[in-house]
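Student: Just a sequence and a predicted model for now, questions to come.
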Amino acid sequence: MKKLISLIAFLYCFHAAAQEDAWVFLKDKPNAATFLASPLTMLSQRALDRRTRQNIALDNKDVPMETTYYSQIKSATGITVLAKSKWLNAIHVQGTPINIKNLKTTYNTFVEKIEFADKTLNAKGRVHQSSTTPKRKNKFEKTSTTFNYGNATNQITMLKGDFLHQQGYTGTGMYIAVIDGGFLNVNTLAAFKRLRDNNQILGGYNFADRNTNFYTRDNHGTNVLSTIAGYIDGQFIGTSPDAKFYLFISEISETETVLEETLWVEAAEKADSLGVDVINTSLGYTTFDNANYNYTYADMDGKTTFISRGAEIGVSRGMILVNAAGNDGRIDNPWKYIGAPADVAGVFTVGAVNATGTIADFSSYGPTSDGRVKPDVLAQGQNVYVINHTTGDPVTSNGTSFSSPIMAGVVACFWQAFPNLTNTQIMQRIRESADRYNSPTAQYGYGIPNFENTYNTVLSVDGQEFLNATTVYPNPVTNRLTIKTSLQNLENTKIQIYNVIGKKVFQKNSLTTKTIDVSALSSGIYILKITNGNQQNTIKLIKK
């Protein structure tokens, strides 16, 4: 009996001493008014411009975390601070359950609540249901890679991405962030030379190691980036070759921990602050090295996991978050569902098909646990071309890890064509163009989009509405003419003025301001043509 009591006491002490992960949620941001009054202390001008275009107001989620709160938690006894999120106003800590729970008592004035990754330690904990929890798996699982020196034509033409390229929309002016596990050799491979020579890599950060070396760790991000931005003349081209990129490492490839969720949220926050338009994430979370942290299908509701809550806020900031559905769809897999943050309503979740448009057997299933359609759309992810991180040659590989960035690149090109549309409008137009939009299924979602069709639809509907709402003043004009339009990004807008006999007397190919100087024109009647892509509006102009 004495031995049994001793064993129980030992086990209790062991459990009490075990290091656990938890998030400490803070109550407020006492200096919020000061930051909101000076937006450039929180966000870049480009980020603010993106908000303005989409009529998104700044709020407390944009405000940095209170530094005094953070410092006190960091200096608490037995607590290790690993990461933080301003969006969720939460600090990721490790410590014993006792020390972590003491934070709520000690700092009750500013600690709102504590959430343990092991939900059985929470006040309203639950027991994990192994029957609905996936087995631990390789996070970058994919089938064998074989060398094949073809080109990437099919993965672009399937989506009609080549049509957008032909219209001149190749990602110019768009910022894409890739959040992944590493970008080995992107700084040296010839397939990324065009990207480097044109200064299209704007920067990045290694959140896993807390340093600026993002050309390290895993090659998964290298393969992912190649499908968007790789270029080998005559052999390979990515879906958005002229976009600019930020490269972020949030994944610790040798482990699977909930810390990676928080690091991802940090990376997404950084992307937002830099004015990124599109984020690609070829990652997903369901299981961890510590099985007590595993999620169940019930958790795939877009609101439960830390990363999904962060992603939901990211969408609300006006970015498009493109995410891989996952590779668990095989029929013999008891867990065949999408992971987090692919379960978020506003995240653009991408499944995989083969070259003929048939679903890849590994592509994960929806719906979400609360019954929403997922994935949103599909792109080629089986026998897809990527750049090998060692040789720099095109090879074939498999996974929604690649259907996602292929889609992200085309999405960026499409948004370049219609910068006046919001992120939610862009995603909905793409869904509506997919081949199963009227009859979505659990694994196909809404199906394969057709970007040529949706481009033409937007031109005829949204584009015409824009042009009808575009005018100039004053008219008659003396010296300076102002263009009145809802369009904020004027880089793709061209102005041409013709006299009454059809001779072009003025042209400006890219507007940097809505005001133009026409003082050099003689008095008379002119025809002014405003062009944005294939959209045109013609206005009679009288010069005094």
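Tutor: Here it is on my side, so go on. Keep in mind that what you see is a predicted model, and the values were worked out from it rather than measured. Numbering: from 1, shown residues only.
Student: C-alpha only now, for contacts and for neighbours.
Tutor: Noted.
Student: In the stretch 251-400 of the chain, what residue spans correspond to strands?
Tutor: For the stretch 251-400 of the chain, strands defined by DSSP state E, counting those that start in this stretch occupy the ranges 278-281, 320-324, 348-353, 377-380, 384-387, 394-397.
Student: check contacts around the residue nearest the centre of the chain.
Tutor: The residue lying closest to the centre of the chain (C-alpha atoms, centre = their mean) is Ile279, at 2.2 Å. Shown in contact with Ile279 (C-alpha atoms under 8 Å, 6 or more residues apart in numbering): Ile176, Ala177, Val178, Ile179, Ala268, Ala271, Met319, Ile320, Leu321, Val322, Ala408.
Student: same thing but at 7 Å, please
Tutor: Counting by C-alpha atoms under 7 Å, 6 or more residues apart in numbering, Ile279 makes contact with Ile176, Ala177, Val178, Ile320, Leu321, Val322.
Student: which residue packs closest to Ala355, ignoring adjacent ones?
Tutor: Distance criterion C-alpha to C-alpha, 6 or more residues apart in numbering; nearest residue to Ala355, sequence neighbours excluded, is Gln380 at 6.2 Å.
Student: okay, pairing it with this:
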Amino acid sequence: MNNHRTKLLVISALCLWSFLGSHALFSQNTSTYSERSHTPNQDLRAMAAKFKKRAIANKSEAVKKARAHGWKVTEELPGGGYRELQKVGPGGTPIYKESFNEVVVKGNRTNFLSRDFSDHFGVDGTGMTIGIWDGGKALPDHQEFDDRFSVGDNARRVSGHATHVLGTAIAAGVDPQAKGVAFNANGQSFDWNQDEGEAAEAAANGLLISNHSYGLSGRNLPDWYFGSYVNQAQDWDEIMHAAPYYLMVTAAGNSQHLEYNDEPLTGTAADGYDLLLGFALSKNGLTVAAADQLEVNANGELLSADIAYFSNFGPADDGRIKPDITGAGVNVYSAYDEGEDSYKTLSGTSMASPGVAASLLLLQQYYHIAFGDYMKAATLKGLVLHTADEAGDFPGPDARFGWGIINSKRAAETIDAVGVNTRIDENQLGNGEEFAMNVTAREGETFSVSLSWTDPAYSGKMHGRVNDSTRVLMNDLDVRVIKGDEVFYPWRLSLSDIRGGAKKGDNRVDPFEKIEIENASGEYKIVVSHKGELVNISQDFSLIVTGVAESGCSTVVPSNTIVEEVLINEAVVSWDLEKDAYYEVRYKKSSDDNWLSKMVDENRISLSSLEENTEYMLEVRTVCSALMGSEYAKAVVFTTKPSENNTDDPVDNPGDTPVDNPVDNPGDTPGDDPVSDPVDNPFEVPIDGPADNPGEVAPEVPEIGDAPNPDEPLGEVVREEDPSEVGWGDDDDYYGVINDPEAVPEEDIIIIKSNESQTISLSGNTNGLGAYFMTDAVGRVIAEGQDASNPISIASLSSGMYILVYEVGTERAFKKFIK
């Protein structure tokens, strides 16, 4: 068995482990955070207490000052906005937090990220939780949230803005136009008064993603605040560094056209640059700008995009690339607080940010399904920036769009292709160390390498100087790509030419660096190093690499599918070989709706136990990993021979022709021996779908994993063998569902599906069957019962992949089936 095949099957095992493990983790409490074993230590909880205490004291002092000076403590703004006094800043300036939405506008828009994920990647946020901080709590009784929403603090004010933001992230789609990006995720709503302490505490409990569609109000701030790394940015960097799996997503703000900053880094106040404030300038967070006129085709490819007229431009005063990313933020239709069935259409970076945050939550879910773990925040941030669509007037990042328009589909495809043509690695660099690896680029493609890390909070203080360019990066890591004598450098902004586009060179300010090499060819060396002394002795970092040849496999549709031989109950089919590939073959009687599926590692398959004198259809596709496969090739049709024509010498079968692509059958010649050693690899899984839909997604590679409770043995999985002892390459291991129980040995337990009665039944060696439960593909329990020996109804299930987990004596086993 080759290494690629081993990797493929191990990944498959991890997939099923995560399905079953999700049930064990999340079924006990649906409001549980997306937790993992890397829970931050007690220092993070102490930090939370410190920030909460300070926020209370600051607010109390500010309210006293407000009474003395006649300041407003709270204020409702046009278009549903809101601002609230938080503290008194340097020089006695009142500091307000303000929600970032513009005006109510006409028109509806459905977020394409939700469509991409629900249709193609099969994740919807189930079992995941997003934290939403805002100027109040979302409307608890809104019909879009049902029991997936809770209030995380003692917030009393119900906010239309918060309701809209939460709806953009997780709305169920009662009104289909308002369906959220992660429409089955859980949400926790907080007000912003103690956001730092509450977020630190939530991160200590395992929160992965939070959204903040607000920020400092620029209406009354002195110019030096704009672009400056003030203590608010510093505090959030401290939180994220202490919780390396937690990522804060924040809106860039909406004052581009309001001319708040009279002394910007470039141009005049009317040009809209240098307007970012507060935590939007943190090094480790993800700051989101808003796109207008965003056009995407049916394949998820960006056709055009403009920056919204209100979206704030950067960069940071030290030249860091901010904002980081851009999302759809104009004419977003979502839930509102005027009633449990109320909705509004709003525009703003407030609307762009939760769409991006929820997309990141889905990427975490997808990665967890694939590999049984979550990405560190630096990995997730790096992946999203690495895969963004180019936008703006020049190649590379800029101070308006950041790294471009978020492309969650491409990010998920990068996860799909790990081990084939991408890498996602998490490593650590010690003081004085250098990390290096050699890779081979895919000929003629763009070879890209990104380095991302969560940097410690800046240790100094910055206030009072306009456009202070002091670098706040603590650990200055570097990535270089080397080929022979040529060295390739990452993108960086130049403070002397902010509007002229990014240049390539030594980046000394950003905790994210990206190198792009077009028309790459041959071998390259990737080197990660650092300047000076590292704070805390070492620094974790993440590498995202695309356009590399990790495997020779390519997800091309198989060509030249030929029916070589047909007998009474057997057939042999072949196709052109693709290097390092697996193949998924599905076939069925032409009169049936259900497909049977087999996995093979050769470009040829022998089918047995076919019905005589019956027409069959067969399709094949290339599979490179558990998550990465081609479309199916055009079907071939063949008819098995009737028994009265059974002879030692096969005869021509002119009916054996591919649909729309007739070919000869050179294997059907007199004198050939009948098939005597058919491939005995029936990973047979029926797949519902019409015969004329060859593109219907079939199940991926068979997946073998642990029981929901890791302390209990899994029991019978295949041929009564413990999964730890199963040879991954044993082609005679049964897996899945078939409709013909006589085609398998009696000692196997199989699933028989009845389309007429809409039930499944376990058949074979069923002694000792007990209780069972069923989960969907993301681990949610959707049915359970006490006796797995009886038929189990699947009438209420929608089409998709499911897992039946059942007791056999004192052990557990599982079967996957497709409805």
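Tutor: Ah, there it is. Small disclaimer: the values here were computed from a predicted structure and weren't measured.
Student: Drop the TM-score for these two in here.
Tutor: Here the TM-score for the pair of chains, by TM-score structural alignment, normalised by the length of structure 1, is 0.59; 375 aligned residues with a C-alpha RMSD of 4.1 Å.
Student: circling back to that earlier point, count of neighbours near the residue nearest to Ala355 of structure 1?
Tutor: Gln380 of structure 1 is flanked by 32 other residues according to other C-alpha atoms under 10 Å.
Student: Tell me the residue in structure 2 aligned with it.
Tutor: Superposed on structure 2 with TM-score structural alignment, Gln380 of structure 1 falls opposite Ala328.
Student: ok, that match touching Ala291?
Tutor: Yes. Ala328 of structure 2 lies in contact with Ala291 (C-alpha atoms under 7 Å); the separation is 5.0 Å.
Student: Which residue in structure 2 aligns with the residue nearest to the centre of structure 1?
Tutor: Checking TM-score structural alignment: Ile279 of structure 1 goes with Ser210.
Student: element containing the residue lying closest to that match once chain neighbours are set aside?
Tutor: Counting by C-alpha to C-alpha, 6+ apart, Ser210 of structure 2 lies nearest to Gly131, which is 4.4 Å off, once chain neighbours are set aside. Element membership of Gly131 of structure 2, judged by DSSP states H and E, is strand 129-134.
Student: helices and strands around the following helix or strand past that strand, which ones?
Tutor: Next helix or strand after strand 129-134 of structure 2 toward the C-terminus (DSSP H and E): strand 149-151. Packing partners of strand 149-151 of structure 2 (3 or more C-alpha pairs under 7 Å, 6 or more residues apart in numbering; DSSP states H and E): strand 186-191.
Student: what does the strand it packs on correspond to over in structure 1?
Tutor: Matched against structure 1 by TM-score structural alignment, strand 186-191 of structure 2 falls on residues 244-249.
Student: which residues touch the residue nearest to Ser210 of structure 2?
Tutor: Gly187, Gln188, Ser189, Ile209, Ser210, Asn211.
Student: ok, which stretches of the stretch 1-150 of structure 1 are helices?
Tutor: 2-17, 32-37, 45-53, 67-74, 97-106 (DSSP state H, counting those that start in this stretch).
Student: by how many degrees do the first one and helix 97-106 diverge?
Tutor: Compare the direction of helix 2-17 of structure 1 with that of helix 97-106 by axes from the mean of the first three to the mean of the last three C-alpha atoms, to 10 degrees and you get 50 degrees.
Student: and the match of strand 186-191 of structure 2, how far from the chain's centre?
Tutor: Stretch 244-249 of structure 1 sits 11 Å away from the centroid of its parent chain (C-alpha atoms, centre = their mean, to the nearest Å).
Student: And it against structure 2, how far off on average?
Tutor: Compared with structure 2 after fitting, stretch 244-249 of structure 1 has a mean deviation of 0.9 Å; criterion: mean C-alpha distance after the TM-score superposition for structure 1.
Student: Ala342 of structure 1: how many residues sit nearby?
Tutor: Applying other C-alpha under 10 Å, we find 34 residues neighbouring Ala342 of structure 1.
Student: Between the contacts of Gly131 of structure 2, which sits nearest Leu451 of structure 2?
Tutor: Proximity of the contacts of Gly131 of structure 2 to Leu451 of structure 2 (C-alpha to C-alpha) peaks at Ile209, which lies at 20.7 Å.
Student: correct me, but the closest one touches Met248?
Tutor: Yes. Counting by C-alpha under 7 Å, Met248 is a contact partner of Ile209 of structure 2 at 6.0 Å.
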